[in-house]
Structure formats: C-alpha cells, structure tokens
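> Just need the structure, nothing else, for what follows:
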Amino acid sequence: MYEPDLAPLAGSLPLSALVALVPLAAIFFMLGVLRTKAHWAALAAVAVATGVAVGVYHMPAKLALLSASEGAVFGLFPIMWIVFTAIWVYQLTVVSGRFEDLRRAFQLISDDPRIQAIIIAFCFGGLLEALAGFGAPVAITGVMLLALGFGPLRAATTVLVANTAPVAFGAIAIPIITAGTLTKIPYEEIGAYVGRQSPVLALIVPLLLVFLVDGRRGVRQTWPAALVCGGSFGAAQFASANFISVELTDIVASLAALVVTVAFLQIWRPRGGAEALATLRGERGEDPTDGTSPAGGGSRGSVATVGQRTAARVEITTGRVVMALMPYLVIIAVFSVAKLWEPAKTFLLGQDVKIEWPGLHGQVLTVAGKVSSTTIYTFPWLSSPGTMLLLAGILVTIIYRISPVVAARELVAMAVKLRWAFLTVASVLALAYVMNLSGQTITVGAWIAGTGAAFAFLSPILGWLGTAVTGSDTSANALFATMQQTAAAKAGLDPTLMVAANTSGGVVGKMISPQNLTIAVTAVGQLGKEHVLFRKVIRWSLLMLLGLCLLVFLQSNVLAWMLP
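Reported below is the predicted structural model:
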C-alpha cells in the first residue's frame, strides 16, 4: 500500500511544499504567461504532477496513473455532464424562438446593461447556484448576458466574478454539509459562521459587477441599486444561515435580492444606461444606434446563434414572459423537488452507484494511515444536477413543442462543440486527484497550517487553493476542513471559524479554476481563450481573497463579537 509522506524531501516540509506547488505553478504559468490553451496547460500539469508524485513522493506509477483516470472520469461525470445539459437547455430556448422574449422580459425590469448584470449574473445566477452549482450558473447566465449584447469575454468575466458570494451555500449548502460531516462540527454552526463572512462579499460584488460592465462611470451612476442588491442579498444570507435554514440560504438570499432590487428600481432609475449599452454594442462591432450586427459581426463561434435584433418594438405580453421564463421555472421546480422533498431526495441518492476504482481502491492510505475513501467513485446517474437538467430539458421540449429530432440534433451538436472543454475539465480533475492521493495537496496545507497564530490570516488561502485546483468549494472542504480544524486547535484558534474560513476562501478561488474558466469561455463561444479570461479575473480573485484573510484574522480577535 502507498502511504503519503508529508515531507518527502529531506524531511523538510517547506521544501516539500514548494515542490508540491510546481504542478499548480505550471498550469497557471502556462495560462497566464505563455497563454497556452487550457487543455494543453491542464494536460501538461497532469504530467508534472505525475512526475512529482512518482519521483518525489515515491508513489507507484501505476497508482498515479489510476488516480488520474479516476479524476478524469469524475470531471466528465458529473461535472461536465452538468455543464453540457445546462447549455443544451439554453439552446432549446434559442431554437424555439423564446429567448428573444426572455431578453425583452429582462429589459422590462431595466434596459440598462449594468442593472441586467446585477439581476441576471448575481441574483438569478445565485438562485441557479443554490439549486445546481458545479458550473451551471456560469454556463447559463454567461449565454444570457451574451444574448443581451455583452461582449463574449466581458460576459464571461462578469458571471465568474458574480459566482462568488453564493458559492458557499451552493447546491443546497453541500460545501458546508461536507465540512460538517468530516469535522463532526454541526454543519448549522459552520453555516452560521460562514453567514457572517460571505455577506461581506455579497455587499461588494454587485458594485464590482457594474464596474466590470461600465467602469467608474457605471459605479458612479448605479451604486444605489448595486448596494441595495448586495445589501439585501447579504442580509438575507445572514438571516437564513443563522436563523432559518442553512440549506435554503442561497434560495432565500437570491429571491430576496431580486424582489428588493426590482422594487427599488420602480422608484429609482440610474442614468447613463443608453451610453453603457452603446459602448457594449460598439465593443461587439454592432451599430450603437440600433443594435443590429453588421455582416460578420457579433461573437464568432458562440454556443448559440442569437437572433438578430430589430429596431421595431415587439409587444411583450404576460403570457410571452411566462413562456420565456418557463425553462428556468421548470429548472427551479425540478431541483426543488429533487433537493428539498425528502422522499424524492432519498430515492434519488439511493440510486447512486459506488464503484471501488479497479487497481486503486485499497492501495492508497491517507496521511493518518487509513484506507482512502477517495478511491471509491460515486456514479450519481440519477441524482446528478446534470440529470435534473436533462429532465428539465425534456419537459421544456414538450412545453415548447420542439421536435424531438431538433432537440436531439442540438444535443449532439453541443457535444461536438464542447469536446475541448471535456478534455480540459477531465485533465484538471485528473490533476487534482493525482495531487490529492499522492499527498502533494496535503503537504501544502500542512505547511500553511504550521504558521501558528498567523494561521488565522492564512486560513482562507487553503480553501482558495483547493477550489482553484478542483473547481469546487465542496472538494476544497473535503481536502482541508479536517486539517483546518486540527491546525486551529494547535494554534489556540476557534476550529469552527477556521473551517468556515476554508469555505469562504474557496468561493473566491472558483473564478480562477481552469475548470470554470473553460466552462465560461465555452458558454460564450471563446474556447481556447481561457488564458485571456484568467488574466482578467485573477486580480479580482486575489483582491477578494486578501479581504477575506483580513476579515477572518480580525474575527479571530478584535471582531470576535461578529461570531455566534
């Protein structure tokens, strides 16, 4: 059996940690500096991680390769399965002709693209994160903003930054429930702590979104609406996490923010919406005066070909609005039944198939000397959010009276368009599994955890790192929650605070994960430009991480009154 050594290089933990970081440095260097396409960067990083595992950690090559194979399969199912079906549902709205109605419906709320970014990317995206998670919000809201006139990379940047504050409570709070299960700390308690950290992000994110859409002018002209949206989301997130339900936190927060923001817009309207829209249209090569694309204009290679806009006003009735929103109402209904109705939830989870990975299970130990459970692959063929989205798509096909042949054709076409995204995400998860099972990730975590009192400041970095590697806050908690708990006890810190910090730190690491970068660029038809998007979002990820580090450090001493 293989048992990881925390310090394989001359017994030096710092030196071993630096070597363990080489695969991550490789992928981010290739993306951010060499501007390599994501699938090549990810494949190269897998090769580097495998070399470190075999050459430095002395993991048998067979086990390293089998670890990569399990990770690759997990990347394809359930992760890319979710993205694949989410974009397919969107495409059904396009071929049905209903998406133009949806665009007009959002314009009834506001035709200001900065407000639309808040409503769609933050509020609606938060609701999708609450129900599905795992990339679905980025995929769906990305193509929605694209269809509303945003440039492809601006749309992708906006939705990645928006997909932060809701992540900790995403997929019915599965990251927090996972942390509670592993640490034996009641997950309600962890959720209450996170509910006093992520609302701070929620207050800031809408302001950041309007800045991304329209710069300083956008902030100056729309800050009241941005603060109302972020404040109502944060307040509802705090209230639900502490007094209502951890599982329902993002549902409550997203709906509250949507209702309050729409109500606020009935009494206050920002200036400069037309200028902001003209800027976006000019960016896409469109005529700012009427929004119609010149020949060859628009975003090439997009997932969906958005219908040409016309200058004529089309009357939008209540019935047309309801039908335009129908796919998303169906998604909410399906996920609500699957996740919140206990009999359905129990039945669906009962269909999961546990597979002991051949040749790997039972051959790898944890640093504690126990047989690793990571080598058991769960095949959630029925309970996966991707399967729920597939069901929603079938219902939408029936409701919209789309020909089954057309729906199937779109499904096949989507698989072809996503082929490089499949390879990228499979490679990223292969990287994560090799690093995790060989002990590289734990070495880095143990190194950071050994900093004593300074650990309160550094704690969110572990969650950020874990989510950046795996693309999942749930996975980051699976990696580091127990380590956070142990390190906190040794340093005389509150273990619940450190576990919550791991969760909160993870939410700002998601936007730089190669997995989510690929999902975003694929959704807006810019596959191969992950390196460009990475350079756009890395600064915001690091800035928000610094803010969280400061917050957690202060909560460990002078701001202890903020905690339950």
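
> use CA for all of it now, contacts and neighbours both
Noted.

> Residue 311 belongs to a strand, doesn't it?
No. Residue 311: not assigned to a strand; according to DSSP: H, G, I helix; E, B strand; the rest coil it is coil.

> Please name the nearest non-neighbouring residue to it.
Spatially, and ignoring its direct neighbours in sequence, residue 311 is nearest to residue 290 (5.8 Å; Cα to Cα, 6 or more residues apart in numbering).

> starting at the chain centroid, how far to the helix or strand hosting residue 347?
Using DSSP states H and E, residue 347 maps to helix 342-350. The chain centroid and the centroid of helix 342-350 are separated by 25 Å under Cα atoms, centre = their mean, to the nearest Å.

> tell me which residues in that helix are buried?
Going by neighbour count (16 or more other Cα atoms under 10 Å), the buried part of helix 342-350 is 345, 348-349.

> outside of that helix, which residues touch it?
337-339, 380, 382-383 (Cα atoms under 8 Å, 6 or more residues apart in numbering).

> Next: stretch 206-219.
With Cα under 8 Å, 6+ apart, stretch 206-219 has contacts from 113-115, 117-118, 122, 154, 157-158, 161-162, 222-223, 226-227, 229-230, 272, 276.

> go again using 6 Å as the cut-off
By Cα atoms under 6 Å, 6 or more residues apart in numbering, the residues outside stretch 206-219 that reach it are 114, 118, 226, 230.

> chain center to it, what's the gap?
Centre-to-centre, stretch 206-219 and its host chain are 21 Å apart (Cα atoms, centre = their mean).

> another one to check against the first:
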Amino acid sequence: MIWTQDYDPLGSLFISTLVALIPIAFFFWALAVKKMKGHIAGLSTVLIAVVISVVAYGMPVGMAVTSTVYGALTGLWPIGWIVINAVFLYKITVKTGQFDIIRSSITTLTDDRRLQVLLIAFSFSGFIEAAAGFGTPVAIAAALLVGLGFKPLYAAGLCMIANTAPVAFGAIGIPVITAAKTTGLAANDIAAVAGLQLGILAVIVPFWVVFAMAGFKGVMEVLPAILVSGLSFGITMWAAATFMGPELPAIIASLVSLVALALFLKVWQPAKVFRFADEAKATIDTKVNYTSGQILKAWSPFIALTGFITLWGIPSVKDALKSFNIAIPVPGLDNLVMKAAPIVAEPTPYAAVYTFDWLAAAGTGILLAALLSMFLVGMSFSQWVSTYFENLRDLTFPLITIACVLGFAYIANYSGMSATLGLAAAKTGGFFPFFAPILGWLGVFLTGSDTSSCALFGNLQKITADQIGVSSTLTVAANATGGVAGKMISPQSLAVAAASTGLVGREAEIFRYTLKHSIGMVLVLSLMTYVMSFMF
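Purely as a prediction, here's the structure:
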C-alpha cells in the first residue's frame, strides 16, 4: 500500500501547523514545566505523535508504528553505540585511578583562577565533551574546580559558559551525525559549516568567560594566554571539521588547545595572580608530582581513542569497513510513503533502509580503543567487563530517551508533520537564517541535548531552507551551533551542574547567572548565520 503525505491535512496551514506543534509543545511542557524524566517525556511525546499522524494526517497505523520503531533503532545504533563506548572509555580511566593523574597534570600548571578555568572548563571540559558528552564534561569540570577552591556557583556557572564551542561535535560528533541522519544531508558538509561557525565562537569564548570572571582588566592581564587558548582551539576545530568530518574536531581542538596553553604557561605567567575573595579551601592536592611516563599512561586511552577514530575516518579505510554493512529495507515503509508538492517537484518515494554498520560505526572503533586501553592501563578483563555492564546500566534511561527522541523525529518526518512546520516557518522568508540558530537553542534548552535538538528540528531546518532558497546545509548546521548556547540554560544541564557542585535545589541561581551569556551567544551565532546565508 502506497500512502502520499498531505502537508495541510486540516485545510488550513495555520491549523495544521498548530496540530503539528502539539507533540513538540508537549515535550517542552513535560520537561520545562512538569520536569518529567527525559525517558517518560520522550515516550509520551512519541505516543502523542503517533496518534496525531494517524488521526490528523491519515497515516496508516502500521506505517506510523514502523517509522517510529525505525527511528528508535537508529537512535540505539549507531548513535547509542557511540554513547555507550565513549562513556565506557572515560570510566576505564576513573576505575583504574588514571583520571586522577590526568586531573593533576592539568591543575599543577598555574595558581591563577582565570587560567585554571581556561585549562579545565574550556580545553579539558571540551575534551570530555568530545569523548563522552551528554552532561559528563560539566559534571567533571565543575567538581574539579570546586576541589581547587572555586565557590560552587562560580564553578558551575563558568563551566556552563566555557563548555559551548565543542558541543556540536560532542560524543564523537553525535549531534552533527544525527542531523545528517534525520535530514539526509552529508555529515561532512554539515560539519564543515558548523566548524567554521564554532571555530569563530571558540576564539571568542575564552575572552567571554574570563570577562565574566574578572572584567576587562582581568582579560587584559592574561590576554596572551587567552589568545593562545582560543586561537589554537578555533583554528584546529575549523580545520578538522573541514577536512576530516564530524567525529574528531572537538577531540583534536581541545587537545591542541590544552597542550598549547600548557606549554605556553611553562614560559609565561601573569604578573598578578587572580584569586577570588573568601575562597573555599582546596580539597585536591596539586603538589603531587607524576613522572612523564605516568602522565602518558593516564592519557593513553584517549590517545588510543583519537588514533582509532582517525583510522575509522580515513576514506579508504571507511569504504573497506562499509563493505561489511548490512542494509535492511524496512518492511511496510521503504518507498511506500510518497513525498508530495510543494516539498518536492513531483511525487517521490521516501526510502527507509536501516543500515547495520557493525564494523564501520564509530562506536566500534571506540570499543576497540577501550579494549586496547585495558592493556595500556593494566585493567583486568573481569573488571573491564563488569565496568562495561555497569556503564550499560547507568545509560539505560539516557538511551531510552535518545531512542524516543529519534522515534519522534522519524514519525514527524514520515507523517509529514515536519514538512508542515517547515512550510509555516518558510513564511519568515529571507529572515529565517537569523532564526535558525535560535530554533536549535530552544531545542537544547528544553531537551538538554544538541543531539536531541538536531533530531527534532533538523528536518524542519532543511525543509524551510529549501522552501526559501537558502542553503539547507547552513540552516541545519546552524541548528547544531545554536544549540551549543542553549546547553548552559538547559534544565538538565543545570541539574547536572548543581549535583556536581553541591547546589541541588539552587538551579535557579545558576540559571540566572548563565542566562544573559546564553542569549548573547545565540545572537552572535544568529548574526553569523544570517551573514553567511548571503555567501552560501
């Protein structure tokens, strides 16, 4: 049975748009107002979307259910597979005590609070964002700053502000990969545009966060270090995103920035050491001296990670690994849904092929890095296995949430709801590129995840751009880049930051601290996207 999409099923684009907005509005309400757990909100939203697709859009029940399951499976593989193994690799360093050495190798470089924030909240947090994402970096960096003597509110707020530029490439590029999966655009093309925008933002963020700490005078006192930190991060991110794709930009940029600033601080220190008034007593001993061999061993899992992901990204290797892919046409859905005008010039079948890239998936490369790390750090196989299953248990609900969000994204795409919203958004005309990052910002604010925001709004960005004649790659990338500014005010991020700094119940204080910075950053990205819309 072939079914053709109808983008105005209720005979009024305005009314059809309101109906199509119901699942999204519910999802926002469930998270922001009712404060439901992510997986419960996700499951409820999917059920509402399926009902609307059947009742309002006339989609056959079987197709509605199948497209939702198809999206959920895509959320688990390859996206969930990356998350599982990336977080597992990080946990290996924690379980074996190597993370303490990693932490010490950073904190012994300087006593200046501004420079510690650049090292930990910007560069090091960026590295954890790149490797694990999903709330891990802010939790680690904020707890570390508190341990060094930062007041909890400052620690949480500064980490939220600093951990922005790498977010779109976090967890080995999952947000950009998800945007590509839900829109059909090339991941490398989206990465190149996002890398340009975030490369520029990465140069700005060190100025921004130091200004938030110490004002203009404080910025000028450590200007050389700010330039080293920001330029090394921004230029590297742009180059890696442009020439290597979405998996490695944040990893390489954060490492280059971390090493560059660390080496610079060996030969330069500010004339005046900046400290906060009435600081808490440090709980981390920064006087422990580790040998170069110990430090190298501690960092070896992440060095292995970088090596495997680089190998997996080489075109010839990638093509060889893809030869083992298993492509499964989705029964009851593949080429049975027809796209219609004005989304396409003539009726076009909508493909639905699930690809099980068991060897080519980035998550497999990460798992091999984790396996090698077992030997590098001297972990027993039994502990390695028990840590893996412990990690799976910890990620159960986040994985359900990811599956639900992707399930909703796919039912919205196959039913035509996304197209309805896109046609409505196209009414903003040539000004839409300015609002594209704001849409991503709102998505992350309410879902806590740039990945989820890209899944929810990626296709909407594409459809709208196609309707108004601007680059869909630009607007989809802008959804991911705008989302990085929403991370610092997301309720889920606020909860993570509060929990890791002992501020549970005081999330509103962190929110008030970061809100103005979040709005400022997304406006910068909106202006950047609007200008770029004339170039692409």
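
> if we can go back for a sec, the residue nearest to residue 311 of structure 1 belongs to a helix, doesn't it?
No. Residue 290 of structure 1: not assigned to a helix; according to three-state DSSP it is coil.

> residues near it, how many?
13 (other Cα atoms under 10 Å).

> Where is the longest helix in structure 2?
Under DSSP state H, the helix in structure 2 containing the largest number of residues is helix 187-221.

> hmm, back to that, is it possible to get TSV of the contacts of stretch 206-219 of structure 1 that adds distance to residue 242 of structure 1 and neighbour count?
Listed next are the contacts of stretch 206-219 of structure 1 as TSV, based on distance: Cα to Cα, whole Å; neighbours: other Cα atoms under 10 Å:
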residue	distance to residue 242 of structure 1	neighbour count
114	31	28
118	25	28
226	24	25
230	18	29
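
> tell me which of these is nearest to residue 48 of structure 1?
When the contacts of stretch 206-219 of structure 1 are compared for distance to residue 48 of structure 1 (Cα to Cα), residue 118 wins out at 39.9 Å.

> quick one on the thing from earlier: tilt between whatever helix or strand comes next after the longest helix of structure 2 and helix 187-221?
Counting by DSSP H and E, the next helix or strand C-terminal to helix 187-221 of structure 2 is helix 223-244. Between helix 223-244 of structure 2 and helix 187-221, the angle comes out at 180 degrees (axes from the mean of the first three to the mean of the last three Cα atoms, to 10 degrees).

> residues in contact with the helix or strand following helix 223-244 of structure 2?
Downstream of helix 223-244 of structure 2, the first helix or strand assigned by DSSP H and E is helix 249-267. By Cα under 6 Å, 6+ apart, the surrounding residues in contact with helix 249-267 of structure 2 are 123, 126-127, 130, 166, 169, 229, 232-233, 236-237, 240-241.

> 7 Å instead, please
109, 119, 123-124, 126-127, 130-131, 166, 169-170, 225, 228-229, 232-233, 236-237, 240-241 (Cα atoms under 7 Å, 6 or more residues apart in numbering).

> Relative to structure 1, which residues correspond to the helix or strand just after that helix?
Using DSSP H and E, the next helix or strand after helix 249-267 of structure 2 towards the C-terminus is helix 292-313. Alignment of helix 292-313 of structure 2 against structure 1: residues 318-339, by TM-score structural alignment.

> Now the matching stretch on structure 2. Mean distance?
With mean Cα distance after the TM-score superposition for structure 1, stretch 318-339 of structure 1 departs from structure 2 by a mean of 1.0 Å once superposed.

> just to revisit the earlier point, what's the mean deviation for the next helix or strand after the helix holding residue 347 of structure 1 versus structure 2?
With elements assigned by DSSP H and E, the helix or strand that comes after helix 342-350 of structure 1 is strand 353-356. Compared with structure 2 after the fit, strand 353-356 of structure 1 shows a mean deviation of 1.8 Å (mean Cα distance after the TM-score superposition for structure 1).

> mind listing what's buried in strand 353-356 of structure 1?
Of the residues in strand 353-356 of structure 1, none has enough neighbours to count as buried (16+ other Cα under 10 Å).

> got it, and stretch 361-379 of structure 2?
Neighbour-count burial for stretch 361-379 of structure 2, counted by 16+ other Cα under 10 Å, picks out 361-371, 373-374, 377, 379.

> Residue most distant from the centroid, structure 1?
Computed with Cα atoms, centre = their mean, the residue of structure 1 farthest from its C-alpha average is residue 10, at 38.0 Å.

> In a helix, it, correct?
No. Counting by three-state DSSP, residue 10 of structure 1 is not part of a helix but coil.
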